[in-house]
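Undergrad: Fold the following for me, if possible:
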Amino acid sequence: MKWATYFAVSAAVVVVGLSLGVTLPLVSFRLESWGYGPFAIGVMAGMPAVGVLLGARLTGHLAGWFGTPQTLRLCLLASAASVALLSVMPSYPLWLLLRLLIGISLTVVFVLGESWINQLVEDRLRGRLVALYGTGFALSQLCGPLLLTLLGTDNDRGFWFSAGLLIFGSLLLLGRDGAPKVDAQSASGRGILAFCRTSPAIAWAVVLFAAFEAMVLTLLPVYLVREGFAQQLALIMVSAVVVGDAALQLPLGWMADRVPRQMLFRSCGVVLLFSSLSIPLLLHTPLIWAVLLLFGASAGGLYTLSLILVGQRYRDDALVRANSHIALLWGAGCLLGPLSTGAASQWISGHALPMLMAMGAAGFVWLAFRRGAFDEVALSR
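TA: Prediction:
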């Protein structure tokens, strides 16, 4: 196994998480300071999801034409340019376009980066090494809001810092090999409906985690501020959610190499359901910190286990195609989550965020416990 390449590719994708952890809440706070309401902020948060839907369709073609490593480097540089332009173009319509471009380029990075990681690792170590990557990504997002408290939300330092990180990530990939070999036509992302039919629980888990991640970094800080918490404390509470996400990944990966992965998958859904329901009830009590940790841990577990279950089945073209399907589903979750939560928060209930997450978790639990929810032969350890 190419350990140096594994760590280089993982680090390149992890710095994307740090960049997002800084820029997503910064954009939301900046828009709120301009006088925009939750729905407008939700539209902005959902714009990269449109880019995800486009990027997932382009990934296979780009990797087939330019090769996986070169495509990754180019997209990281394109993302850096788009983030930098956020600081010099303070206009809502222009920010919508830039966020669209960021969504397209970072989708390619995630699809190819996670495919590359799953291609490299051996199945006996898959749970632990995929979880190690997931932990690094979650910790990078944890550090994002914390860094933002140091960089400040009333200036553009966060945008420039994030652009620099993305450039650094592109440099980490120089000279690396072992990437999936991709045909520009066969890995174009077709077959999404068949993927959803054969793996409905995995498909919904990806949608649910995408909605969770988009809302946590964009709407959760606003939700907490509107519930009476100071802005600095709201960012720390968001970080607690990400701490929970990061804390579970390595133990979960260790367990995934030793016990039935479907059982762990279902358990994460149940915990997410009950933690979501508990947030409005315990928001102003000391118990909220434990709830936020469980909220992040269970949601993160859904995505990590989805990657593990997909990675053990596919290689090369098929692996990139499966990850393109995941990216399309991710885009749907990123789009539907902030838009529906922003609208519901403004016009129905201030607690719409945890309530919609609870509804999504209930849907996952129903799918995961249905007979035939998993392809038991293909997905068995």
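Undergrad: From here on, just use CA atoms for contacts and neighbour counts.
TA: Fine.
Undergrad: residues in contact with residue 136?
TA: 10-11, 14, 246 (CA atoms under 8 Å, 6 or more residues apart in numbering).
Undergrad: Now intersect these with the strands, please.
TA: When DSSP state E is applied, these are split such that none fall in strands.
Undergrad: For residue 304, state which of these is nearest.
TA: residue 246 (10.6 Å; CA to CA).
Undergrad: Any idea how many residues pack against that closest one?
TA: With neighbours defined by other CA atoms under 10 Å, the count for residue 246 comes to 27.
Undergrad: what ranges do the strands span in the stretch 1-150 of the chain?
TA: When secondary structure is read from DSSP state E, counting those that start in this stretch, the stretch 1-150 of the chain shows no strands.
Undergrad: Let's see this one next, to set against the first:
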Amino acid sequence: MKGHRRPRLSASVSRHLLPLLLGPLLSLFIVSLGNGFIASLSTLRLDAAGVPAHLIGVVSSAYFIGLTLGAVSCDRLIGRIGHIRAFSGFASLTAASFLLHCMVFDPTAWTVFRLVNGWATLGIFLVVESWLLLAGDQKTRGRLLALYMIAFYGAGMLGQAALGRLHAGGDTVPFMVAGMLAALSVLPIVIVPRIAPAAERTEPLRLLRLLRMSPTGVVGCFGSGIAIAAVYTLLPLYLQRVGMDVGQVGELMACVILGAVVLQYPIGRWSDRRDRRAVLAALSGYCALLSLFVLALPDHQTVLVVLLFLLGGGVFAVYPVAVSHAADQAPAGALVGTIQGLLLINSIGSAISPLAISPLMAQAGEQGLFWAFLVLNAGLAALFLRRHKVRPEPAPVAPFVPTTQMSPAGAQMRVTQELLQGALAREHAQDRADAAAP
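TA: Next comes the predicted model:
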């Protein structure tokens, strides 16, 4: 969108922010190295032991249920005990949940471990994101969000790529390494200057108000949650069942995440120049077509690498484009609540996803995953096209900002100065138009 420029941090501001940012970002990177491959590893271990697909779905869903519960409860705990102690507690719980996998092999127990892991992981996100909020302001949030994504996605890719080598050391070694990384992640955040970040707490908007404001945003975020959770938890199951070993599964999962990183920004910038609903329809149709290719083409690793790279770019771009579309219509005073509400809807979709798709894989085999992707994305494309036709196009109020699933504090990071000013300008223009109307 012409006329918009990204804010640049001056050298003095960068030097001022660096000591505040280094600790939390490094801690996030370290804990995410292990957390990134645990979802894949848990699925692969359960499947190798002959656990039915529907039970694997229950275990996988527990992590996302934990994330959802954390989104509505962790901020109170942080407010009582402070950010540094809270991070230490969350990281300790994460480490314990990983190490317990080495001691107990039982789907019911693993469901509890994954639930605790999800709750603690959301707490870690909340601590880091609120810390970044304190360090910057609306002028620098775009840059801080970019640094956050580099740490988060970079750790995820490296963790997945290392999964094969770790697994070669024994079945319990990857869980032990993930536990050690979670424990070590406490060190960077406890040695930085002792500050007390405090982000303003905002209640997310209720579902009915969000639906009235942006049905496309609500459906897009919910569908995106279903698709992303399936990628993290059930795609490794598909890959193992078509003959990939653990190392190959990790490499292909890293390829999916790389696609998300590389393609998200150009897709988002495209959405700045077009009706975002049309872009969402094109993205969903594109993901449906890729799913059909996976189903139709012979199993060939090189072809699969390309398809999964492209699919990762499409699947992970739906959420930020849907959020941007909703933000284009939200009042300035409701921006944070809108994005927090969409985050909660996305989390609910993620929690439902493995429970809904794994029984299909049990009935139709491993290809049931891509049949689910095909139906889901075809349905989303049809709905987005319908919305595109029945309502006038809302003009983008600010350039697209790449983002990922975050905590409620991350929703506040998403509200940059450009977005707030754009929303205010739209409201003022509407007020002038209403006043001039006869």
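Undergrad: Now the TM-score, please.
TA: With the length set by TM-score structural alignment, normalised by the length of the first structure, the two chains reach a TM-score of 0.81; 376 aligned residues with a CA RMSD of 3.8 Å.
Undergrad: Map residue 48 of the first structure across to the second structure for me.
TA: With TM-score structural alignment as the matching criterion, the partner of residue 48 of the first structure in the second structure is residue 63.
Undergrad: Residue 216 of the first structure now?
TA: With TM-score structural alignment as the criterion, residue 216 of the first structure matches residue 231.
Undergrad: longest single helix anywhere in the second structure?
TA: Counting by DSSP state H, the longest helix found in the second structure is helix 11-48.
Undergrad: Output the contacting helices and strands for it.
TA: Applying 3 or more CA pairs under 8 Å, 6 or more residues apart in numbering; DSSP states H and E, one finds that helix 11-48 of the second structure contacts helix 53-71, helix 107-135, helix 141-161, helix 173-184, helix 186-191, helix 215-233, helix 235-241, helix 246-273.
Undergrad: Go again with 7 Å.
TA: helix 107-135, helix 141-161, helix 173-184, helix 186-191, helix 215-233, helix 235-241 (3 or more CA pairs under 7 Å, 6 or more residues apart in numbering; DSSP states H and E).
Undergrad: Mean per-residue distance, the helix or strand just after the fourth one versus the first structure.
TA: Next helix or strand after helix 186-191 of the second structure toward the C-terminus (DSSP states H and E): helix 207-213. Here the mean offset of helix 207-213 of the second structure against the first structure after fitting is 3.7 Å, by mean CA distance after the TM-score superposition for the first structure.
Undergrad: Figure out how far the longest helix of the second structure is from the centre of its chain.
TA: Taking the mean of its C-alpha atoms, helix 11-48 of the second structure sits 13 Å from the chain's own mean (CA atoms, centre = their mean, to the nearest Å).
Undergrad: Could you do stretch 351-371 of the first structure as well?
TA: Relative to its chain's centre, stretch 351-371 of the first structure lies at 18 Å (CA atoms, centre = their mean).
Undergrad: Any buried residues in it, and which?
TA: Of the residues in stretch 351-371 of the first structure, those buried by neighbour count under the rule 16 or more other CA atoms under 10 Å are 351-358, 360-365, 367-368.
Undergrad: Quick one: residues in contact with that stretch.
TA: Applying CA atoms under 7 Å, 6 or more residues apart in numbering, the contact partners of stretch 351-371 of the first structure are 200-201, 204-205, 208, 266, 269-270, 272-273, 276-277, 279-280, 341, 344-345, 373.
Undergrad: Can you turn the buried part of those into a PyMOL selection?
TA: When burial is assessed using 16+ other CA under 10 Å, the buried subset of these is captured in PyMOL by this command:
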select buried, resi 200+201+204+205+208+266+269+270+272+273+276+277+279+280+341+344+345+373
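Undergrad: quick one: the match of residue 48 of the first structure and residue 115 touch, right?
TA: Yes. Using CA atoms under 7 Å, residue 63 of the second structure and residue 115 qualify as a contacting pair, with a distance of 4.7 Å.
Undergrad: the more surrounded of the two?
TA: Set side by side, residue 63 of the second structure and residue 115 show unequal neighbour counts under other CA under 10 Å, the larger going to residue 63 at 28 against 25.
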